[in-house]
Each structure stands twice: as structure tokens, then as C-alpha cells.
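Visitor: below is the structure, and that's it, no one-letter string:
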């Protein structure tokens, strides 16, 4: 039995508590139910949505160990801090009535701030946080999110997403930190550091959950919860490293891949869940299923012949807690499986010990009833400013022909397009509601792009557009209005979505947006194209004919102001693309392509490459050098480069360092990001930067599926410069 390694007497407490528990109490701890199971219906409009009789049935009679989500599923939406406190207080009080008084762990999706708490600070989504190339901002986001969920009494956050986004059709791409392994690892661990600190039982900290282990983000057809075909080498090279660093960063829980890899559903994959996660990565926490996915081994995947067999397969594969979520079927079936001897009690004890360990580590056994964290006015002000800065740094200026940007404050601007006057299109899914598409629930004090422009402009700003994303725009009216304006701001993109509801068949924009764009370009007025949404929709022809292109993705609640600041030059843009922006619908090739992908007629030809992003000033790197021409396989190597602001504005630049293993026993990418630094420079100012590459940075997954460093030549690339060094035996 794999009992977690513990210190400070927790192991003894776990052993003592486990010895007192009945089978039913143990299996209850492995059961995670939706809040709707213990709350009244939304139509009842209760001040406290808890149904006490249902709650006692779940906790006292069924011994349920965890609850998730907001009340009133499927119309789940953000609740006030006061309502959350009543919910959590009711749960605390009821768990105190149970025989062993084991506290309940409450989980929530707080993926860009405290999603389901009214008036919370809602940050740019992960794809935007990656575009900042600023780990400090990710750490601050984690700190603020943890603080705000603890203010409401919540203790467990289903975040960060450590999958990497290498399939742009996938409707959860924007929940990732982009296509690169190193960038995702750095940003994800920075978030965990902020969210958990050194002790996630602290009153302003909370536990995290790594999602979605493993391979979920690479479905071959691009649709959510469909098969991925990932070989073991590719899995270990691209998809496991982010989870490995997340485990090392101390995240105590892992949510299981809701899809399947190489024909094995995530919830049935013993090799991934036990052999690798436990045996190789040394994960000591507990694994939790995704939504109803144990049942789906029977209903969807046809791996199990019965629901009972599905529970057995999942638990024996290594799933510790089941997000059932609407009933107690998992509880009933697992008790029966143990009583029949089909699931050994040792496996139950293993899972329960992991769950209880996290509860002890989270301080739940020591929690004072009705004690909640209180944010100070200073903390609230700092959080709002951090969010504004994150939004600014996340915007990518992709094109600026003839320096059309920044605009004069007096410029006459025609604003049109479906994303111009909505907050939801800047936030995406998991915002106030699951899909994030109920505009009526968005805060009235936040600014859309249009409203932010009107607030900052001294010139004429005219809007031609619909009230909702899919409302038909009067194109002829827009054409007529364009005659009276200097600039057209064309706002295109996507409506909010997440998960399977966001599945699409093509990255192409819908025809209505293309028609509007063509009509605006035909006016021969300068067009600034602004894209908002979670995926890189195809804009090649529009971008070619536009004077400027801004890729906003999902910059959060402060996105409108951030975009206006950049358009008018109040802020100098510095965001960099964390993905390759495709030129064609099927032109999906990541930046770290293999040599065969750029050979003869094959090319890497995105519209905008990974790391692309312009500024209103210019930067130049020079003097790239390595400390040694030769190192042994166990040595680090130090690298230096100079970066200078060669323009006339103060600005920030992200210096990206790439590595290429020139020849190896397994084909190597043309380059891989291994380090980056972001610097703030005045005009004419320069700075010498130093980087250290470790043997791990030089390694890859070899022929025998083991990580190795092979002797040979390596190239280091920064900007336009390349230097070589060699590794000897």
C-alpha cells in the first residue's frame, strides 16, 4: 500500500483515524458530489441554498468527503461572498455531526480568478497569461485567487491546466499556457507557488489541482473529449514534464484526463495513473476523476460491461476520488465491490489515506467554525492593479504597418464587429457561469473595448454593431459611416465557450464576419483588426489588407481598458505569442517542428510565429556567447547576451533563448525554448543577461524511452545570433 510520506505527526493521525473508520466511512471519503445534490432548486431563491436534510443524508449517512461547484446546476453561476459563507458554514456544522467529524473538502473551478464569486478579480485567461512571459504576474494571480476563494470559505481550486495547447481547434486551448513545454512549466509552477505558498493551510492560501493528467489537450480531430494518439516518447517529451514540475511544486491533487490516449481512457489507465504518476513522478497526493467519467467507462467508452465494473476498473487503475457527481452510485457500488473481495480494502485505505492527508495539510481539521479570511482595502487595490497590468502585458501587437499605431487621441474612429461591445468575449468560459456567455451577469463598472475607447478619446468614436455576438450587423450603415472617420477598428473573434460546447469544425471565421471585414477593407480607410477569442481563427487575408493587427485573445475584465491604452499609446505593447498563429485552417505546425517538417516542400509558415509580438520601440540583441566551447554531460553551461532598446520609447522586451541538438539518435526539434527573461528598458538603455542551461535542458527521451544527454554539437539561438558548443562524454 502506497501511504503518503508525511511529517509533523500527520502520518500517526491518519493511521489512527483510518483504524476507526468503517468501510462506509472510507468509501464516503472517496465520493465527490455536485452542490446540487445538497441544495434547493434555483426557483426557490433561498437565502441559504443548502437543503439541510439532503446535506445530512450526504455527510452524516453517506459520509461524503468532498463537494464541488456552485449551487443550482446546470444554471450554475457566481454567488456572493455572503452566500458562500452560509454554504460553507452549513457544511462545517453538519460535518461536526458525523461520527468522526471528518471535514468536507470543497472544490471549485477558479481558473482565471475566483470564477464563481461575485465581484472577484477575474484575470486574463491562461493563454493570455502565457503571452505576458511574466512568471511574477502568474504568481500574483495565484496569490490573489487563493485569497479570494478563501474569503468565501472555499479550499480547493481545480487549476492550473498543465496540458499544453498544440491543437488549435481544441475548445480548451485558451485554458493552457500555450504550445511550449518550458513556458507552460514556468507559468504553471509560478501560479502554484502563489496559490499555495509554503503552506496551503495558511488563511490566505489554498490547494491546487493539476489538470488534466495526461494527454487530454491533443485530440487528433480537435474536438473536446475525443481520442488522442500519443506515443510514449512524445508523451514523455511534451506532455508529462509540465505535470512533473507541478508535482515537484507541491500541488497535492491531480484531475484525470477526461478523454483517452492510445485507446485507453484516462480513468482506466493504470500505466499513467500508477506506474508513472506514483512510481516515477513520486506523486503523494490524491487523484480525482473528472465530471462523471468513471460512469462513462460504461456509458461512453464501452470499456466496462456494467457501471459496477467501471468503478472497479477506475479505482484499481489509480483513481482515488470520484466526481460522481449527481448521486451516490459510486459509493454504493464500491462498497459492494469491497465486500465481494473484488477491490481489496488495502486499495481503499491507500486512497483514503491520501485524501485525509490533503485535508490535514489544508488545515481543515484545525479550522475554526465560521472563520473566514478578510481582504484588506490595500490588498483589493493591489489586486485590481495587478489585473490591469496582466491585461496590458497579455495583448499582442502583431502588425503595425507604417507605424499607424498608436492613434492620436483626436482620431475619428468607426468601431464595428461582434466583439466590440461585450465583456463576455474578453473573458470566455468559466466566467461567472460555466460557459461565460451570460452578458447580463457581468459587472456594470467594467469597460468593453468600445466603452474604453469612448472614455479615453477626444475625437469622434462611432459604433455600428449589434447588441449580441450573433446579431446581424448593418454592413451598409458601417460603410456609410466609414466615410466620416479616419480609422476603422474592426473587432472580430469568437463568442464565449468551453469544453464540448465549444467544438468547431473549422478555424475559419463565420461568413458574416468575413463579409463585414471585406466591406470595411473596401472602403479604403485604414483598418485596425482586433481579434478576441480563445483560438487562433484564420484571418490571413484580412490581416494582409489591414494596417494593424492586435491579437487580444481573452484578456479578462480589464481587457477593454488595456486595448484602449495600447491603441492610444498610453501603454507600449509587449505581449508575445505563446502559440504559432496558423496561416491556413490546416496549417497546424508548432514552432518546435522536426527537420522533416521543413524539408523540400514542407515548411513552417504560420501567419505569426511563436514568440512574435511588436512594440512601439525597437530592441536588438547582440554579443551572444557561451562560457565554454565544450562541457561534459553532467555540467551546466552559462550563456550571456546583451539586449538594447534601440528605439525612442520606453518598453519591455522578452528575450527568448532556444536550443538545438544538432544530431541525435532520435530526431530533435529545430529549436526548443529553454529560457527567457523580460526586461524593462529606457531608450538607449542596454542590459547584459545571463542564462544557465542544465543537463536536463540538454536532454531528451531516447530510443529506450529514458531521458538522456548524448555527446555532440548543440546550437544556442537568441534573436538573429547563433553560437555552438559541444558535449563530450
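Guide: Arrived safely, thanks for sending. Here the structure is a predicted model, which is why all the values come from computation and not from measurement. Residues are numbered from 1 along each chain as shown.

Visitor: only C-alpha atoms for contact and neighbour calcs from this point on.
Guide: Fine.

Visitor: burial measure for residue 175, as a count.
Guide: 29 (other C-alpha atoms under 10 Å).

Visitor: likewise the one 4 residues further on?
Guide: The burial count assigned to residue 179 is 26, neighbours taken as other C-alpha under 10 Å.

Visitor: now the strands: where do they sit in the stretch 1-150 of the chain?
Guide: Assigned by DSSP state E, counting those that start in this stretch, the stretch 1-150 of the chain shows strands spanning 31-34, 66-68, 105-108.

Visitor: all helices for the stretch 351-500 of the chain, in order.
Guide: With DSSP state H, counting those that start in this stretch, the ranges of helices along the stretch 351-500 of the chain come out as 377-394, 449-456, 475-482.

Visitor: I'd like those as TSV, with mean neighbour count and distance to residue 619 appended.
Guide: As requested, the helices of the stretch 351-500 of the chain are exported to TSV (neighbours: other C-alpha atoms under 10 Å; distance: least, C-alpha to C-alpha, whole Å):
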stretch	mean neighbour count	distance to residue 619
helix 377-394	20	17
helix 449-456	20	28
helix 475-482	17	35
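
Visitor: adding distance to residue 505, write those out as JSON lines.
Guide: Output for the helices of the stretch 351-500 of the chain, formatted as JSON lines (distance: least, C-alpha to C-alpha, whole Å):
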{"stretch": "helix 377-394", "distance to residue 505": "27"}
{"stretch": "helix 449-456", "distance to residue 505": "28"}
{"stretch": "helix 475-482", "distance to residue 505": "26"}
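
Visitor: which of those sits closest to residue 519?
Guide: helix 475-482 (6.9 Å; C-alpha to C-alpha).

Visitor: which outside residues touch that closest one?
Guide: Residues from elsewhere that reach helix 475-482, judged by C-alpha atoms under 8 Å, 6 or more residues apart in numbering: 414, 416, 462, 464, 488, 516, 519, 520, 523, 525.

Visitor: mind checking which of the residues you listed land in strands?
Guide: Members of the contacts of helix 475-482 lying in strands (criterion: DSSP state E): 414, 416, 462, 464, 488.

Visitor: and for the second one, the neighbour number?
Guide: Residues lying near residue 416 (other C-alpha under 10 Å) number 27.

Visitor: residues in contact with it?
Guide: Contacts for residue 416 (C-alpha under 8 Å, 6+ apart) come out as 463, 464, 465, 478, 488, 489, 490, 491.

Visitor: mind running it again at 10 Å?
Guide: Residue 416 makes contact with 450, 462-466, 473-475, 478, 482, 488-492, 516-517, 520, according to C-alpha atoms under 10 Å, 6 or more residues apart in numbering.

Visitor: got it, and the last one?
Guide: Each residue near residue 488 by C-alpha under 10 Å, 6+ apart is listed here: 412-416, 461-462, 478, 481-482, 520-521, 523-529, 546-547.

Visitor: A further structure is provided below for comparison with the first:
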């Protein structure tokens, strides 16, 4: 068997897009441009160790100041999914640009000792448009774009996204994700174009070209373009049981043929950065895997750009912490993404260079790669502040009509029609009822990575000026054909409609918060509406919003037409276009659709209800035979996990006063719940109480078993803290005081101290107090098991 390096990767280009010479034709000694080498060598010769190390440190905007930038001169920085300028998550675009100027100007202030001035660069996760910023165009997530198979469309999306990024003065996009998702239970499935690398590769390369510009063209990395990042190298979509950041096992050559296969196309397209993956491969974390980060990515693929880490990913390497990890740099990482603990890592790394743990040659190699990318992006040529660059401050470009038109086209082309007995296209002049709570919910249609990391939650339509919900799109489209529409979330109506469109689906999530144990869709809102309309003789169209294929046999049986809408984003009119026949259905599945609810990995036609490539057009009729509706996971009821990996299980809620806190996030009635990192990004919560405030966490249906809570207390409470559970009110003041400063501990509440237990937990603090929660679960313990704290 040929290696991937000889069979697949021979076409990868060296030195960015500086030459069209192929790797196989180029002597190794002349692989990089001499002018680049000379310039980089000159800069390195005049930089101190501390300044070199600072080029490899990437903090997040909420953890450092402009004065820190002036002092340390970070090579780059980022905004997290929940981070905005000056601590304001929903800041206007002008504030983003203002912060970009501040950080840039302090990064290029004259150095007191004459060292060269190296501008910083700002990186962001604009994974489906510049969606951290209000008013930006929200494109469909990758799973939808994979259904289009349209590389030119994806390229245009990249160009529009790059322009909107430039409006805010940002230099670098952490996109595209070119994962090949192999298990749809994975919470990042929607970031993958397809389970088939042959579909992923051309679309990933097209987005690179859209973001950066095409190789050989004069405007590459110029006006209208930003630095792109192919991620996550590699295996992120192949973890066992679809567990995010988990383990990938198997023969390395076989794994490369699937998970590394999209990278040659991205490299040939000139991608300047690659992000290392969180996952392990055969027991070794990618952030510390020299054989793959250097041996495969550099030596086999010929990648010569920079390798950036993911959020504290280096801290997961064996023997490492967030502030001490020479292993990652030695393995081939060039930039540490260290959101908050940057100072400790910077100081430790400087010492490790000085004592020889990290050879100077390896430090210079990593810094040189960062400098080369900055050089290619023009950041070292003319010292121009972000606000004076092309497109900066032209706020009309955010969500411009031209960009929204591209997004609307993408939405229409991404819709996949799985069933149609004849109700579609909707008849001209018809009376259409639009039902379901998601019909007029732009945030749900956009999914995760939209204004906030997880998306959804408290984001109502007011957060999306200029955007169009599916309901709004249908109202306009049906009206233009002489028909009329009525919005009725609960499906009630006065006059019987000619047809009903039911919009429903998954609540938004991101990363590990979206991991699932099975593919059973348990929310029955859509199912109830479809069955109601069927009983009343109303033809129905099911529009399913999701980040993955799911077991939908019940809904497919009940609906007259079924559309896999994925996560379409801000242009709901694109959904209306295909439902009304203004555009044809052309979308084809990029993922196998499960026929059973308890299926694990499903890749290929065997066991699939619909295979990759399936998709009807509106002229085709497909009634489907009656599908099996048996689903053991649904019959099993609620799981024992209430809160785990930063997300509530279905049926578990939190509220402060009368306000719900989705996934234990938000502020109300004196309680604030914010995401913190334990083992992964925002997998835990810090709960802060003002005097007299209360937080209630409850399960909607009856559960059983003792409560197990993983918690941490930084400072002992000054006033009483109580936990009301069932018929008992437990005084937690003393145990919380004992737990203070002792890191994570378990609290086990059994019937021994809380008879009856019940299905809710209410924490109340008489004074100002804060503690952290990582997990809440229920489990059956032996009778008589004592409570412990």
C-alpha cells in the first residue's frame, strides 16, 4: 500500500502561493523563497528571546489589556465564542474596530531597545459568516453547504465573509473546518461538510480561496481577503462514539486516507494556517504528536505555514499544563492558544528556551513561520492601523444586500427534500399555516457559533437586524403568489388551512455540548403538531432544523413532505424559495440518514434510510413505506445526567426567579451563571449569588436516585447557604466552608439527609457568594448510603 504522502499529497504546494512549482519538482534546499528567508533571518537576529516567545502566545481579548500588548507584544490574539470588545459580547462593529486599532497601535509602538517592531494579528472563529458580530450575514453551517456540492458558491461565501471580517479590522479567520465526521453523535457534525472526504476536500479548498484569494492572483491576501485556517488536524471527526476531543483509534494509514484526505486540497489552495486538533490518535494527543504535526503535515503534505493550537489544547498533552508545555512546541505547534493563562506560559517558555529545554533553533523555526504568514498577509510591509485598511469601518458591508443574496442562494441550495407526496411546491394562492416555535426563531435556525459560542438561549430576533426568519420568508413568498399565511406556534387556527408548514428541530449547541448518546430526536413538539394536522386532514410540510441527520421515523410517517433544512442561518427566505417553487430543490445528503434510533456510526448505504447523495426534487413523489417507530432510548426515559460537559440533558431546566437560564447560563434575579473551563472550554459554570437570591435546577419528569454534584468553592460563604431538595432544607454553610480552596469535590445527597429527594434543587444564599458546578447527575445507590459533601 502506498503511503498518503506518495499517493495523495504529491500536489501540495510549498511557500504559500509564492510558486507554482510542485513539491515533487522542487529541491528541498530551495523550497522557501530566498527573500522570505533573508527577511525572516534579519528580524530573528534582532529579537530577544522574550519577544520571540511572545510571537507564539495567543491570549483572548478579555484576559489582557492594550498595555499588556505594549509590554509583551503578543504575536496574535483572539476573541472567544463568548468574547466581545471591552467585555461586551454584543458590541457594535465600531467597538470591534476600535479595539483592533488599540491593540495594533500598542503592538507597533517603538521598542525601547531598538528591537524590530512586529505587528500583532487578531484571529476569530467566523465559521459560518462573521457571526460574532451583530448585523453580519449568517451563512448556513458547513453541513448545509455540503448538501449543495457547489464549490463556486462556497468560494463566494468565503469572499463575503472575508470582507465582513475586514470591516471590523480583524486579520485571521479560524476556518474552514475540514473534518470528515464519521459519527453523527459528535457535537460538531454540523461543522463538517460530509462524511465523505471527496465531498469535503473541494469545498474546504474553495472556502480557503474565498477567504484568502486564489493562488497566483494579485489580490491574494490583499483587500477583501484574510488569513484562513484549515482545522482541526487531524481526526477530529473520527473519535470513538463521537465524543468531542476524544480518542481516535486504528491503523494510521487508514485514518489518514479519511481524515487527512481534505488537507492536500487546502494546502494546494494556499491555506496559511492549520489548527491542531484536540483529539488523541492511538493514545497520543495531537497537540503533542510530532509524528503527525511534523512528520505528516510538514514532511508528507509539504505545509509551510503556521500551526496554531486550539483553546488550551496544549494543556491536555501528557505531562503538560496550560502554563507549561514545551512538548507541544517541540512536536510542531507554532502558536499556543492560551486564552487566560498567557503570562504563566510566556514566562515558563522563556525559561525553557534559556535553559535549553527548547532549542533556540526550534524557537526560531516557529517564530519564523509566524513572521512568514504576517509577511504574506502584508502586515510587515506597511504599518497601517486596522481602521485605515480596505473595507474597515464600512459598516454597510455587514449583512449587505449582496452578501445576503449569496446566503439566500446557499440556503435554497442546501435544503434536502426527503419525502413529498405532492404537497410541495406549495400551491399558488393557498392559505398556509406556519407552526412550530422555531418558525420565527432566527437564533434556532442559525445554530451554534452565532453571536455566542453556544448560540440560541436568550437570543431573540432583535439580535439579528436585517435577518429573515423562515416564517418571515414564507409570509413574503406566499404573499407574492396571491396566498396568505398565518403564524401559529401551537398549530391552532380559526379557518382550516390548505397546508401547514411545521418548523422544529434541535436547540443550538456547539462542540462537546452537542455530543449525544444516540440519534433519537426526543423533542415531540414537531411530532405532536404533525399528528394533529394529519388527524384534521391538513397536508403538512415538516421543516427540520438540525446539525446532523437524526432518527425521524415518527415525523417522516406523519408528514406529507419532509425537508432537512440543517442550520440555514439568517436568510429564512431561502427556505421559502424552495417550498414555494421559486427555486428547485437541488440539495443532496452529505451524510447517511439513520433508519434506527440507537445507531452509532453510520457511514455508507448499509443501514441507512437515505444514503449520501439522496435528495428529491419537487417534481418527484415519494410516499415512503410506513417506518418502524420503535425506539428503545426514548422508552428508557430521562438519563441520569442532569448537567454534564456544559449542557443540560433534555428535560432539565434552571431558573432564577421567573427567568429561565438555558444550559445554566445567563443572569436574572440576583443570580449569574457564566461559563468556565475545567477540562474543556466552558464545560462548567461559576454561579454567583447576590444576598437573598436563589437558583433552582429541576427535571420536568419524575426521576430517581441520589444526587451527585461535582463542585468547587474558592472562598467560604460569609452568610448561610441552603439547599432545598424535596421536603428537606439542608444547611450547606459548614460543608461549603470546609470545601473552600480545596479544588473540585463531590456532594452526594441521598434520602438519608433529604427524605423523598424530589426532582428539583434550589440553592439560596443569604449573602454574596460564588461557587462552581461541573456536573450534576442522579444515580441509584445502596439503601442507607449517607450524604457527603
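Guide: Structure received. The shown structure was predicted, so the numbers you read here are calculated from the model rather than taken from an experiment.

Visitor: now, of the contacts of helix 475-482 of the first structure, which are buried?
Guide: Buried subset of the contacts of helix 475-482 of the first structure (neighbour count, 16 or more other C-alpha atoms under 10 Å): 414, 416, 462, 464, 488, 516, 520, 525.

Visitor: closest one to residue 64 of the first structure out of the residues you listed, please.
Guide: residue 416 (51.6 Å).

Visitor: which position in the second structure pairs with that closest one?
Guide: In the second structure, the residue paired with residue 416 of the first structure is residue 435, using TM-score structural alignment.

Visitor: how near is its match to residue 497 of the second structure?
Guide: Distance of residue 435 of the second structure to residue 497 of the second structure, given as C-alpha to C-alpha, to the nearest Å: 11 Å.

Visitor: shared neighbours, those two?
Guide: By C-alpha under 10 Å, 6+ apart, the residues touching both residue 435 of the second structure and residue 497 are residue 486.

Visitor: now check the second structure for the residue matching residue 439 of the first structure.
Guide: Using TM-score structural alignment, residue 439 of the first structure pairs with residue 459 in the second structure.

Visitor: which non-adjacent residue is nearest its match?
Guide: residue 443 (6.1 Å; C-alpha to C-alpha, 6 or more residues apart in numbering).

Visitor: count of neighbours near the one you found?
Guide: Residues near residue 443 of the second structure, counting by other C-alpha under 10 Å, number 26.

Visitor: quick one: residues contacting it.
Guide: With contact taken as C-alpha under 10 Å, 6+ apart, residue 443 of the second structure is in contact with 450-451, 455-461, 463-464, 469, 507-508, 567, 569-570.

Visitor: in PyMOL, select just the buried ones from those.
Guide: Selection of buried members from these for PyMOL, criterion 16+ other C-alpha under 10 Å:
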select buried, resi 450+451+455+456+457+459+463+464+469+507+508+567+569+570
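
Visitor: please flag which of the contacts of residue 443 of the second structure sit within strands.
Guide: Counting by DSSP E, no part of the contacts of residue 443 of the second structure is found in strands.

Visitor: what about residue 305 of the first structure, neighbour count?
Guide: The tally of other residues near residue 305 of the first structure (other C-alpha under 10 Å) stands at 11.

Visitor: state the distance from the residue lying closest to it once chain neighbours are set aside to residue 223 of the first structure.
Guide: Spatial nearest neighbour of residue 305 of the first structure, excluding adjacent residues (C-alpha to C-alpha, 6+ apart): residue 298 at 6.2 Å. Using C-alpha to C-alpha, residue 298 of the first structure is found at 21 Å from residue 223 of the first structure.

Visitor: equivalent analysis for residue 675 of the first structure, please.
Guide: Applying C-alpha to C-alpha to residue 675 of the first structure and residue 223 of the first structure gives a distance of 32 Å.

Visitor: between those two, who's got more neighbours?
Guide: Each of residue 675 of the first structure and residue 223 has its neighbours counted (other C-alpha under 10 Å); residue 223 has more, 23 against 17.

Visitor: shouldn't that one be within a helix?
Guide: No: read with DSSP: H, G, I helix; E, B strand; the rest coil, residue 223 of the first structure is coil and lies in no helix.

Visitor: and the aligned partner of it in the second structure, how close does it get to residue 514 of the second structure?
Guide: Using TM-score structural alignment, the partner of residue 223 of the first structure in the second structure is residue 243. Using C-alpha to C-alpha, we find residue 243 of the second structure at a distance of 10 Å from residue 514 of the second structure.

Visitor: repeat that for residue 368 of the second structure.
Guide: Look at residue 368 of the second structure and residue 514 of the second structure: by C-alpha to C-alpha, they are 38 Å apart.

Visitor: equivalent analysis for residue 196 of the second structure, please.
Guide: 21 Å.

Visitor: next up, the contacts around residue 118 of the second structure.
Guide: Contacts of residue 118 of the second structure (C-alpha under 10 Å, 6+ apart): 43, 47, 51, 55, 73-75, 104, 107-111, 371, 374, 379-380, 383.

Visitor: aligned counterpart of it in the first structure, please.
Guide: Taking TM-score structural alignment for the superposition, residue 118 of the second structure sits opposite residue 102 in the first structure.

Visitor: what's the answer for residue 210 of the second structure, then?
Guide: By TM-score structural alignment, residue 210 of the second structure lines up with residue 194.

Visitor: its match: how many residues sit nearby?
Guide: 24.

Visitor: also residue 53 of the first structure?
Guide: 10.

Visitor: thought it was touching residue 90?
Guide: No: counting by C-alpha atoms under 10 Å, residue 53 of the first structure sits too far from residue 90 to count as a contact (11.4 Å).

Visitor: for the residue nearest to residue 459 of the second structure, give its distance to residue 62 of the second structure.
Guide: Counting by C-alpha to C-alpha - residue 443 of the second structure and residue 62 of the second structure are separated by 24 Å.

Visitor: next one: residue 41 of the second structure
Guide: From residue 41 of the second structure to residue 62 of the second structure the distance is 33 Å (C-alpha to C-alpha).

Visitor: counterpart of stretch 725-740 of the second structure in the first structure, which residues?
Guide: Alignment of stretch 725-740 of the second structure against the first structure: no match, by TM-score structural alignment.

Visitor: equivalent analysis for stretch 501-519 of the second structure, please.
Guide: Using TM-score structural alignment, the match for stretch 501-519 of the second structure in the first structure runs over residues 489-507.

Visitor: list the buried residues in that stretch.
Guide: For stretch 489-507 of the first structure, the neighbour count (16+ other C-alpha under 10 Å) marks 489-499, 502-503, 507 as buried.
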